[in-house]
Each structure stands twice: as C-alpha cells, then as structure tokens.
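Colleague: Fold the stuff below for me.
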Amino acid sequence: MKYFRNMILGWLCVCLIGACSDFLEEKSQDEVLVKTASDYSELLLGYMGYSDCWGLLYLLSDETRLDDNQYWGDGNTDDATGISYRDYYTWQPDMWEGTSSSETNCYKEMYELIMGVNAVLDGIDDAEGDQATKDRVKAEALGLRGFYYHFLVNVFGEPYNCNRQALGVPLKLTAALLENGIARNTVEKVYDQIVKDLEQSSELFRQYPKQRGDYRINGTVVDILLSRVYLYMERWDEAIAAANRAIETSEGLTDYTKMNAGDEFVMASYTHSEVEWVYGKAKMRPILFVPSEKLMEVLEGKKDCRKTFWIKKDEILNQIQITKIDRYDLTELYNTIRISEAYLNRAEAYVLSEQANKNTLALDDLNRLRHHRIIGYTDVSIVDEEDLLNAIREERYAELCFEGHRWFDLRRYGMPSITHDYKIRKNAPWETYTLREKDPLYTLPIPTSMFTNNIQLEQNASANELRRVGIIK
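Modeller: Next up is the predicted model:
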C-alpha cells in the first residue's frame, strides 16, 4: 500500500509541476487517470494513516522502559538492538539527524499524507459520479487532514493550552506546489483549521448511513477526533457534544470480561465492537520495550482484563510482550481509534465543565468503562472533584496506552518531568535521562532536512538545546 501511495504521490507531483489546472485531464489512452469519484476513493485509501510515525509517541512518553531480558542482541557490542531509537528515547535535540535518522521523518511523512489528501480535495467536487460518493470521499479526506494536522501541531508546536500564539506548523491546504515554501502558522490557527475540517467532515458523514470497516474512517471516528481536539482546546461543552454523537453512533464497548483469557488477542481488528478505525503500522518493534513500572502499577489489578490481553510474558524466552500492538494482521496495520476514548474524553470534559450533575455524569462514564474491563467490578463513588479528575486521567493512561495519546496528554497536563533509563550495551551501566518540567523538548525540533525546500520555515528553540547526557545510576 505504501509503494502504491508513493507512486501515486510522485505522479501527482509531476502533474502538478507541469500543469496545476489540468493535471487530471485525459492525455492518452495508456495513462492512468483519476477522474471519477470512485477513482478518488481508491486513491484516498493509500493515505489512510499508513505511516511509520505513530510508534514515535510512546518512545517519548512514560509508557515504556527498556528491559534487560529482551533488549540485547549478542549482549556485548556497541551495535546493541535498539540503538536506532536511542535519540528519540533520550530526547536528544538532534534526534532526526543522529542514530535515529534512518528510522523515520515524521514531519515529511505527515506532509506527504496531507499532499495526497489535498489532491483528492482539489479534484473531488469536479469528479464524475454520484453526489453521495463524492460527499463521502470529501468527508474522509477532510477528516484525515484534520487528524494529520493534529499530529503535526502536537509534535512540532507548543501545547494549545500553554501558548496558542506560538508557532505551529505550515498550513498547506492545496496540492499545488509553492515555489518559495510556506511559513508556519500559529498553534491557534492550525487548531482552527483542524476544527473546521473535522466539523465539515462530521456534517457530511451525518447525511448518509454509517459504514464501518475496510480501514476507512467514518463519522463516528471524526466525532471521536473532534471530542479529542475540543478537549485539548479546553472547550468542554463542545467536547461533550462531539463525544455524545460518537457514542450514539458507535457499536458499543467491547466487554473484555466475557472474552476467553486463553484466546490470542489482536487489538487492530473490527471484530471488537469498540474499534471504529484500524490504521497505521509499526516500524518500531515494540518487543524492544516493555511497559513502564508506572503503567504496570495502574494495570496491576488481577481482575483487570486489559493486563491479561494486552501484556503477556513468554515464560520460555523470559520476555514481556505488549500484545496490544505486537500482533499484526496481514496488512501490518496496528493502530486503532476506539469508542472508549469518547467515554474518557467526555468524562474529563464533564468534570472540568460547568454542566449540571457533571461529576455524577463523569462517574457514570468511568464506571461504565471499568465494567467492560474488570471482572466483578463494583461502581465507585468519588466525591472530591480533584480525585475524580485524577482517576479519569489514570484510567486514560491505562486504557489508551501505546495508542499515541500519552505524550500529547503529558503536554496538556503541564509537561511534567519524566525520566528514562538507557544503556548502550548489556555490560554498560544504566544511565538516567531526564525530561525536565516544561522542557523545550516537549516541542520537538523540525528535521533540518526540511529547511532545504522551504526557506520560510523557522526552527523550534528545542533544536538549540545541548545533547542530553545520562546520569549513571
């Protein structure tokens, strides 16, 4: 799929350079053309979240740690397994140019996805075909663009609730090439565009019956994303409204307490009622890492089925496996957007809103989710509002682990200090690396290779930080 996507992207680039206004016109009978709504639908499928970027987020957060039992190859050389991820894992300012540079370039990859989506949006209104198909393709494309810009602005821009006037990322809303590049927009401006895209997408989807599966987004996915974006923007009532729409149109939470503990668990499957979208892939093999001690403490309850299904230990190899993301279907897609997020987004928004009975409503969402995760669970009653908010956020840490949420959540929680332990080879000492409270590296530097073709780009202050040095334990 990625080869097909890149081939089409290259073809679009050539056409756009040669003739932006008529690049879809027929040139010869042998040429592959994109002119019908169905053609655009097939083209868009190649841009449905297929990227190497998602694994970066749990390398940065407090979800993972290196494990001595499974981290090493031969155990003695400097070519230790995992060195490719060291600069991400230790928050180095030159992470894109150091040992990790061969792994991925999330800035470039996201804009490649956006370029393909923009090409669809540029042409879909004039495509041949029925209006319903064109509307659905447009809804999918707008939803994807909002999703990709949400990733970019939360990686390369400061948190919205910290400094919305800080530089975000360039807003590129057409596939046409710009000779002199494009400047960065503010975080607020990027969020405004994300909301505009997602709201328009949601409205289009609501006109037609819901479709679920085939690795495509739908209206429920878009409303989950809207509830997430509004939560980050601290627009509580709008977050609640979007979550309400998502929950009303969902297939319902999957009840883990009724699943057989002996069954092999595959998260990225539409057989789970709560899974609304399967996307992405893992270039970063999670077998190199294990859940952090902090995460394991949250999941430690013996009757919490999430630990049973998501994290298992191979007794023969003495290895912990994150089965939540270390089991692939044949397409190598492993990320999901699930309706459980909508419940958590809504619960948190309730607590922070001014709505009547807000804490009761938030508790209802928290207890409902836990009933589907913990065998024999009994409803809890939390009176103190701060305790309730902390309980919801801790539940979010557990429920959404390794799904690209925790790093973004840490940013909006105030960017607390976290640490990672690392060692270069088995016989070397462990070293502790610290991401300080409100550390500049909570906003990642833009890869320097991106400045070649965009002379208007400005770099983040985090690029000027000194390389991080570990403290021997």
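
Colleague: When you work out contacts or count neighbours from here on, use the C-alpha atoms and nothing else.
Modeller: Fine.

Colleague: Check whether residue 418 really touches residue 435, as I assumed.
Modeller: Yes. Taking C-alpha atoms under 8 Å as the contact criterion, residue 418 and residue 435 are neighbours in contact, 5.4 Å apart.

Colleague: Looking at those two, which one has more neighbours?
Modeller: With other C-alpha atoms under 10 Å as the criterion, residue 418 and residue 435 differ in neighbour count, and residue 435 comes out ahead with 21 against 14.

Colleague: I figured that one hits residue 419, correct?
Modeller: Yes. Residue 435 is in contact with residue 419 according to C-alpha under 8 Å; the separation is 6.1 Å.

Colleague: Residue 216 and residue 120, how far apart?
Modeller: Note on residue 216: its distance to residue 120, by C-alpha to C-alpha, to the nearest Å, is 15 Å.

Colleague: Compare these two (neighbour count), which wins?
Modeller: Using other C-alpha under 10 Å as the criterion, residue 216 and residue 120 rank with residue 120 on top: 26 against 19.

Colleague: Sequence B follows; please return its structure for comparison with A:
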Amino acid sequence: MKVLKLYMMMLIVGMCCSCDEYLEVKNYGQVLPETDEDYATLINNQLSAIDKGTAGAANMLGSFAWIIELECYSDNLNTSLMTSNALSYIYVGTNVNSAQYRFMNYYSLIKDYNIIIDNLKERDTELGKKILATAYAMRGVMYFNLMRECCEAYEKDRATEIMGVPNVEHFDIEAKPGRGNIQELVNFIVRDLETAIQMNQTDEQYRFTADVARAYLARTYFWAQDWKNAIKMAKEVLDKYPLVEGDEYKEMIQSPQGKLGDMLFRTFITGSLTAYNRNLKNVKTRPVNMSLINLFPEKERDIRYTTFFDSKYFSTKGIRVCVRAAEMCLILAESYAHLSDTDNALIYLNLLRSKRIADYVPYTVATLPTVNESDVIKTDATGAKLTPLMSAVLNERRKEMFMEGDRWFELKRNGSPEFWVGYNFVKYTTEKYLYTFPLRKADLIANENLVQNPGYENL
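Modeller: I've put the predicted structure just below:
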C-alpha cells in the first residue's frame, strides 16, 4: 500500500512537470529504493548536476545564466548602454513568465529529499548517515531559496502575516497544503539545517557538509532578522574559514572551476567550460553601472577594482555560485550594526577591507562616508533610514558580492525599492511586487489552497 501511495504521489507530481520530467518521475516511482546505495543514487544524481553546473539542482542553486539574469535585474549592470541584445533581460518584468516555473522545479527536487528522509531504513550505517544528513541539508537550502524568491521580504512585525510556501515534508496524496506564513517557513528551514548540523556530515564528496549547513543557517537567521543567532552561526564559520587575500583571493575569484580559498561550497566543479565562456562573453555586452564603480575610491589599491572591471568598465569577474567567508564577515558586520554594537560592526567591516585594499585606512565612526541620497536603497532591512555605518556595510557587500547573484536579493531585503531603467526610449520600472516571483497558474488550479503572490492575480 505504501508503495502504491508513493507511486501515485509521484505520478501526480509528474503531471505538474514537463513531459520529460513526468516520464522520469513515473519510471522512478515504479521501483522504490531499497538499500542505502539506492538512496545514495538519488542524492548523487543531484550532486552530479551541481558539480556540472548546468541542470537540475544546479539551476535552482544558480546556473551561470541565472546569476547573470539576477545581476541584470539589479542595479549592478547598465541596461541603457548595452551594446547588443545577447542578454535579453531588460529588467525583471521581462522574464516573469519563466520565473514562475522555479516554484514547481524546487518541489521536484524536494520530492527526492522527502523520499529519503521518510523511507531510508539503513540510517545507522556510515553511508546512511551521510545520505540522510545531506537530504536534510539540501531540503533546508532549497526551502531557503524558495523563501527568497517566492515570498515577500521578511518583516519582523508582519512575520505571521506574510505568506510562506507549503512546508511539504511527507508525501500525502490527499493533502493540498496551503502556504502558511513566513515565520513557519523560517522555523522549518532552521529545523532542517540544525538537524543536518547535528548529524555532522563532513565528507566533502557529499558537498553539503555540516559547515555548509551552518553557513546557510547563518543566511536564514540573517534573512529573518535574528541578528544574534546570525552572529553566532556566521562567527563559527568565519573562525574556521578565515578570509584569504592577495593572489589567493584573486585566484579564488577568477578560477572558472574548483572550490578554492575560503569557499565552503561551489557549483560547477567539473563541467564543460563552453557554456561558462559563452556567458562570460555575453556579460561584456552590458557595462557596469557607475554607481558601483564609484564605490571604489581607492581604485587600483583595491584588488577588486582591478580584478572585476576592464578599462571600459565591463565585468571581468568570474561567474560563480558559492558560499564563502566574506559573506559571513559581512553578515557579522551588519548584524552587529542592527544591534547598535558599532565597535564590533566596524571590526568586521574593517577586517574585510583590510584583506582587499592595500594600505587601507580603517573606518571609524567619524570617518565613515556620508549616505549617498541617490542610492537605490533608502532604508535598511528593518525599514529604518540608512545610517553612515549601515550604508558602508551595504556598499561593501555590493562590491564584494558583485556577479554572484547577491545584489538582487539585497535590494529585496532592504526595502524592495522601486527603480527604473531606460532602453530604446522605453522606461521599465521594477515595482515592489516584482521582487517576489509568481506561482504558476497550473499549480494554483491543481491546488485551490495555494494563493498567488500579490501583483500577479491576473497573470
């Protein structure tokens, strides 16, 4: 009976997928895994896709094309001055229809983690423990990405009002889960990542080690404005993975493949460079916005300035999806700033700058740059007006995380500001609702308990 129910559920899931995906799910559902080696195959298929960086789980974590797309949505690249239409993403509204499929695609991956977590029998073997810990970690990571993409930005005062996504952790063919709220989703993600950390999976072959889970837990607490826990997790990671600098940093940033320097995790370790090089070439059709260039007053003394841009201000930085120590350092700086601990905020802000700028001069409260009133971001994540310290932290993050798909989510997290770009004498405005991607209409029809995100009711 259990086999039949799982088979029927996977058949239903397949009906929401493309024809090829449906056949894959259907065929798999005819024979459930039995041994831990069988369950390992489910995980290894996804890990292989991540290593190649081109399909499946890699697409949801961020393919090259997706990272570039996010950069085009943000204010990092200049749409008005693009030299060709090799990158067709004028602004986020251009690709809303394709973005709606991401919701469905996440759940097609989550299906495998749920099968493992629910049905793996050999949980006490070394292999079984690794498979189970990886399944919990990957499920937490995918739900974290779902939260950033398909839920409105977290607001502490409205956390029980903002819609989450269905927290599906078991198969039930009769169930049609609703969305719940974003705080319930945060709690769900935290529980999965904490479970993975407790299982202490350290085999790099499975990519999602306990340290990677810690980094994603720091990201989750940070997104949910739990500053104290974000500090705790980020500090654990940064203490173990200290910041690299100089040539080691440059090699880490520019290497098209491999997990180098202070990276904890990276997609695209073994895949073909053809697609990578094509995307790098496409990026050079859209110059970097001067608002970003102007954040480098030290110019050539900042290794990022000479590594990230050419003389015409086109990007020369490698495209990557990774988790690395600099992000943890920035989480620490901002979290301390939100807690009004200026001294510690400056310590971590200056720590990062000391690793990037030759002969750098540490910031003090008195020497922090004034807030640029023309910046797109006007308020911080809590809705408060930017202070010089918060502005400096956000600007440092914009510089450090350029071409890593981060800026779009930073805009969303910090007020979801509306801004516009012009192209071919047409004005395109990124309205607030566009920061949250829509659900597919077919999913809403199949499950009447799902509710569309605001702004997309007529999609």
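
Colleague: Please work out the TM-score for the two chains.
Modeller: The TM-score (TM-score structural alignment, normalised by the length of the second structure) is 0.76; 400 aligned residues with a C-alpha RMSD of 3.4 Å.

Colleague: Which stretches in the stretch 101-250 of the second structure count as helices?
Modeller: Counting by DSSP state H, counting those that start in this stretch, the stretch 101-250 of the second structure forms helices over residues 101-119, 126-150, 182-199, 210-223, 227-240, 246-254, given from the N-terminal end onward.

Colleague: What residues in the first structure pair up with the fourth one?
Modeller: It refers to helix 210-223 of the second structure. Counting by TM-score structural alignment, helix 210-223 of the second structure falls onto residues 219-232 of the first structure.

Colleague: quick one: the matching stretch to the second structure mean distance?
Modeller: Between stretch 219-232 of the first structure and its aligned stretch in the second structure, the superposed structures give an average distance of 1.6 Å (mean C-alpha distance after the TM-score superposition for the first structure).

Colleague: what's the counterpart of residue 324 of the first structure in the second structure?
Modeller: Residue 324 of the first structure maps onto residue 318 in the second structure, with residues paired by TM-score structural alignment.

Colleague: Excluding chain neighbours, give the residue nearest to the residue nearest the centre of the first structure in space.
Modeller: The structure's the first structure has its C-alpha centroid closest to residue 404; by C-alpha atoms, centre = their mean the separation is 4.2 Å. With sequence-adjacent residues excluded and distances taken as C-alpha to C-alpha, 6 or more residues apart in numbering, residue 404 of the first structure is closest to residue 57, at 5.5 Å.

Colleague: Next, count neighbours for the aligned residue in the second structure for that neighbour.
Modeller: Using TM-score structural alignment to pair residues, one finds that residue 57 of the first structure aligns to residue 70 in the second structure. Residues near residue 70 of the second structure, counting by other C-alpha under 10 Å, number 22.

Colleague: Dump the helices of the stretch 101-250 of the second structure into TSV; add distance to residue 92 of the second structure as well.
Modeller: Formatted as TSV, the helices of the stretch 101-250 of the second structure follow (distance: least, C-alpha to C-alpha, whole Å):
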stretch	distance to residue 92 of the second structure
helix 101-119	14
helix 126-150	12
helix 182-199	23
helix 210-223	21
helix 227-240	29
helix 246-254	26
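
Colleague: how much space between residue 387 of the second structure and residue 368 of the second structure?
Modeller: The separation that residue 387 of the second structure has from residue 368 of the second structure, given C-alpha to C-alpha, amounts to 10 Å.

Colleague: swap in residue 249 of the second structure?
Modeller: Plainly put, residue 249 of the second structure is 25 Å away from residue 368 of the second structure if you go by C-alpha to C-alpha.

Colleague: Equivalent analysis for residue 93 of the second structure, please.
Modeller: Taking C-alpha to C-alpha as the criterion, residue 93 of the second structure is separated from residue 368 of the second structure by 36 Å.

Colleague: quick one: stretch 406-418 of the first structure aligns where in the second structure?
Modeller: In the comparison with the second structure, stretch 406-418 of the first structure aligns to the range 407-419 (TM-score structural alignment).

Colleague: how about the match of residue 57 of the first structure, what does it touch?
Modeller: Neighbour list for residue 70 of the second structure: 405-408 [criterion: C-alpha atoms under 8 Å, 6 or more residues apart in numbering].

Colleague: Also residue 159 of the second structure?
Modeller: 181-183.

Colleague: residue boundaries of the strands in the stretch 1-150 of the first structure?
Modeller: Secondary structure of the stretch 1-150 of the first structure (DSSP state E, counting those that start in this stretch): strands located at 64-66.
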